[in-house]
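S.K.: Build me a model from this:
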Amino acid sequence: MYQDDSPLFVISVAAELAGMHPQTLRQYDRLGLVSPSRARGRGRRYSARDIAQLREVQRLSQEDGVNLAGIKRILDLENQVLALGQRVEDLETEIALVRQQARRIFAAGMAGDIVATPMGRRPESQRSTALVVWRPDRSR
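M.R.: From the prediction side, this is the model:
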């Protein structure tokens, strides 16, 4: 099975799949609307995602009457939204990790070792001799 981003199609096949002339695909590549991968001989290789984007460009142009500059701006903004959405997911994961770590305290045993342990519990190995040396600031 292939991925959506796998470069599979030469320009003639991609043009047929998208319902366009190959020269139109070349123009869209020059304008940066759809940027296919390149083979070793510098030939364009289009992915399933590229084909879908070509169809979207055609729809915006023909059905909605958007010019190519407007289409480029729309695609750039959509890509920016996707990137920001991924950044939000990354930050949410990071926040969850920080919150998880904030629920721990650090204790030092008689041997000088430092152990992270859940709040409200002393380290198992040195239950009676452990000393709490740091707690996270809960005011934030």
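S.K.: hey, let's count contacts and neighbours off CA atoms from now on
M.R.: Noted.
S.K.: What helix or strand is L54 located in?
M.R.: When elements are assigned from DSSP states H and E, L54 belongs to helix 48-62.
S.K.: likewise R45?
M.R.: Going by DSSP H and E, R45 is in strand 44-45.
S.K.: Need the residues that contact that strand.
M.R.: The contact list for strand 44-45 (CA atoms under 8 Å, 6 or more residues apart in numbering) reads P7, L8, F9, V10, I11, P36, S37, R38, A39.
S.K.: another one to check against the first:
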Amino acid sequence: MSGGAHGMDEHAPIFVISAAAELAGMHPQTLRQYDRLGLVEPQRTPGKSRRYSMRDVLQLREIAELSAAGVSLEGIRRILELENRVNVLARRVHELEGALADEMLNRPGRRVFAAGAEGDVISLKAGTRVRRSNAVVVWRPLGNGERH
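M.R.: Below you'll find the predicted structure:
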């Protein structure tokens, strides 16, 4: 996924730990701790050195903000996990909306589905409606201890 005006890939592992720490306003040892805890998982070179992406740096800044607000490291881990899950689901919804729109545009005589009176699924041609009963039902509560 590319980002920025210059087409830089925000996931490209380009920063050594000292540069990432400086960009995030943290000490390199803090980045090592966050890596051990799984809060930020930088990529590794063949020599096992950490390489951080711009996305990692942004996540480190978010961790710093949450920490400054008094959120525990476990709370931060959970927040990041949920944010990542929301992002994945939002992308999936976007894909499915696109697929649905394509399907609706590319299908002449497409069908619509509705719920029948008994809860069953009814297939209808586009532009038609379900026939509904027009019967009137009158309900009269039992009163004064009467039983029927």
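S.K.: And the helix holding L54 of structure 1, what does it pack against?
M.R.: On a contact count with 3 or more CA pairs under 8 Å, 6 or more residues apart in numbering; DSSP states H and E, helix 48-62 of structure 1 meets helix 11-18, helix 68-102.
S.K.: once aligned to structure 2, how far is the shortest one on average?
M.R.: Once fitted to structure 2, helix 11-18 of structure 1 is off its aligned match by 1.1 Å on average (mean CA distance after the TM-score superposition for structure 1).
S.K.: which of the helices and strands packed on helix 48-62 of structure 1 is buried the deepest?
M.R.: When you average the neighbours per residue for each of the helices and strands packed on helix 48-62 of structure 1 (mean count of other CA atoms under 10 Å), helix 11-18 leads with a mean of 18.
S.K.: okay, that helix sits on what stretch of structure 2?
M.R.: With TM-score structural alignment applied, helix 11-18 of structure 1 matches the range 17-24 in structure 2.
S.K.: Repeat that for stretch 106-114 of structure 1.
M.R.: The aligned range for stretch 106-114 of structure 1 is empty, by TM-score structural alignment.
S.K.: residues contacting the most centrally placed residue in structure 1?
M.R.: Nearest to the geometric centre of structure 1 sits Q86, at 4.4 Å (CA atoms, centre = their mean). By CA under 8 Å, 6+ apart, the contact set of Q86 of structure 1 is empty.
S.K.: That one pairs with which position in structure 2?
M.R.: Aligned partner of Q86 of structure 1 by TM-score structural alignment: R91.
S.K.: any idea how far its match is from D56 of structure 2?
M.R.: 20 Å (CA to CA, to the nearest Å).
S.K.: And for G70 of structure 2?
M.R.: In this structure, G70 of structure 2 and D56 of structure 2 are 21 Å apart, going by CA to CA.
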